[in-house]
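Chemist: Got a predicted structure plus its sequence, pasted below:
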Amino acid sequence: MTILHFRIVLLLLFCLSLIGCNRPDFYDSYGKPLDITDYQGQWLLINYWAIWCTPCIKEIPELNKIDTQANVSVLGINFDNIENITELQQQVAQLKIAFPVFKQDPTAQLNWTRPQVLPTTLVISPNGKVVKQLVGPQTLESIKLAIAAAQ
């Protein structure tokens, strides 16, 4: 086997090894991998928001607080599914969103129903099941009540 053949075989093996690797399907608005399975074992809130939605803007500070609570995380989804990443980052900064926001809407891939009203928050149990859909602006108290009712 020549050195060229050896290098080709090594390159092929490397490429084949990548096929079996777990690569994330989703990224946040800053390019960081977002893997829903990282949140198993805790409560997860998926919040749909838009820059033009006044109730969405009102609830962002509450969601930021909730995201700092033990055993609860928040992920955001921009309802308008903005493709321009710079524009999405500007909106996240403008609204002072402190929790991760999906770069693209994962609703279809995760078999969720896309909400028709904003804001909408999905409450996902520690075992990964959507247990409640909350419509309207949420507070720390309303989220605590929703989680208590779902337990």
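Modeler: Nice, thanks for sending it over.
Chemist: Only C-alpha atoms from now on, for both contacts and neighbour counts.
Modeler: OK.
Chemist: and the residue most central in space within the chain, what helix or strand is that in?
Modeler: In the chain, the C-alpha nearest the mean C-alpha coordinate belongs to Leu75, at 4.0 Å (C-alpha atoms, centre = their mean). Here Leu75, judged by DSSP states H and E, is contained in strand 72-78.
Chemist: And for that strand, what's in contact with it?
Modeler: Outside strand 72-78, the residues within contact range by C-alpha atoms under 8 Å, 6 or more residues apart in numbering are 39, 42-50, 63-64, 66-67, 99-105.
Chemist: The nearest residue to Ser125 once chain neighbours are set aside and Asn71, how far apart?
Modeler: Using C-alpha to C-alpha, 6 or more residues apart in numbering and skipping the chain neighbours, the partner closest in space to Ser125 is Trp43 (5.1 Å). From Trp43 across to Asn71, the span is 6 Å (C-alpha to C-alpha, to the nearest Å).
Chemist: another one to put next to it:
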Amino acid sequence: MAVQRPFLRTPGFWVIVLAALIAGAAGIYAASSRYSPAPAADGVVEQFFRTALPDAAGKPVDMGAFRQKTVVINFWAPWCAPCVEEMPELTALADEVRSRNIHFVGIGIDSATNIRDFSAKVPVSYPLAVAGFSGTELARAFGNTVGALPFTVIVTPEGNISYRKTGQVTQAELKTALGI
């Protein structure tokens, strides 16, 4: 005996299904638009290279040292769960590609104390600079208008931005973006 589903034949059911599909598509579009980086500000790469920020011990990290190198810039914070989750992968990749003139730098959006405490628990092999909440302005200049973390940028040796992502990044994504 066949199961009857008379509700499938009613126009009201299909209107609800169509409305749900449209709402879902609109939500996906809004989320992807909201978290897609905006165009970077003119001169932001030069601004980055002119920046020196302290590390957690107060020693300056001169971003100009990354000039004419490929640099992966990761804006993060110790209180950001996706940031903390991606750190071991970023560290492993940084170690793997260092001989290829590819360098990583973390720009911490927090206090030196919190970044120092984090570093004691989670080993990171690349420099971690302390920008505090003012680091969000540099991230914003790179196109992170929503201020979400993590936010990752790749700058080529020629000083061009080749990759930007708001949200957690994986080794595979970065390897593809780096062409390795």
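Modeler: Thanks, I have the structure now. Predicted model, so just to flag it, every value in this text is computed and none were measured.
Chemist: Let me see the TM-score of these two.
Modeler: Structural agreement between the overlaid chains, expressed as a TM-score with TM-score structural alignment, normalised by the length of the first structure, amounts to 0.67; 124 aligned residues with a C-alpha RMSD of 2.7 Å.
Chemist: circling back to that earlier point, near the aligned residue in the second structure for the residue nearest to Ser125 of the first structure, how many other residues are there?
Modeler: Mapped onto the second structure by TM-score structural alignment, Trp43 of the first structure lines up with Thr70. When counting by other C-alpha atoms under 10 Å, one arrives at 22 neighbours for Thr70 of the second structure.
Chemist: so how far is Gly159 of the second structure from Thr70 of the second structure?
Modeler: Counting by C-alpha to C-alpha, the gap between Thr70 of the second structure and Gly159 of the second structure amounts to 8 Å.
Chemist: list residues touching both of these two?
Modeler: Residues touching both Thr70 of the second structure and Gly159 do not exist when contact is defined as C-alpha under 8 Å, 6+ apart.
Chemist: before we move on, the earlier item: I'd say the residue nearest to Ser125 of the first structure and Gln69 touch.
Modeler: No: with contacts counted by C-alpha atoms under 8 Å, Trp43 of the first structure stays clear of Gln69, the gap being 10.2 Å.
Chemist: overlap in contacts of these two?
Modeler: Counting by C-alpha under 8 Å, 6+ apart, Trp43 of the first structure and Gln69 have no contacts in common.
Chemist: Walking through the first structure, point out its strands one by one.
Modeler: Read by DSSP state E, the first structure holds these strands, from start to end of the chain: 26-27, 33-34, 43-49, 72-78, 120-124, 130-135.
Chemist: Now tabulate these in JSON lines and tack on distance to Phe14 of the first structure.
Modeler: Rendered in JSON lines, the data for the strands of the first structure read as follows (distance: least, C-alpha to C-alpha, whole Å):
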{"stretch": "strand 26-27", "distance to Phe14 of the first structure": "23"}
{"stretch": "strand 33-34", "distance to Phe14 of the first structure": "22"}
{"stretch": "strand 43-49", "distance to Phe14 of the first structure": "36"}
{"stretch": "strand 72-78", "distance to Phe14 of the first structure": "34"}
{"stretch": "strand 120-124", "distance to Phe14 of the first structure": "37"}
{"stretch": "strand 130-135", "distance to Phe14 of the first structure": "38"}
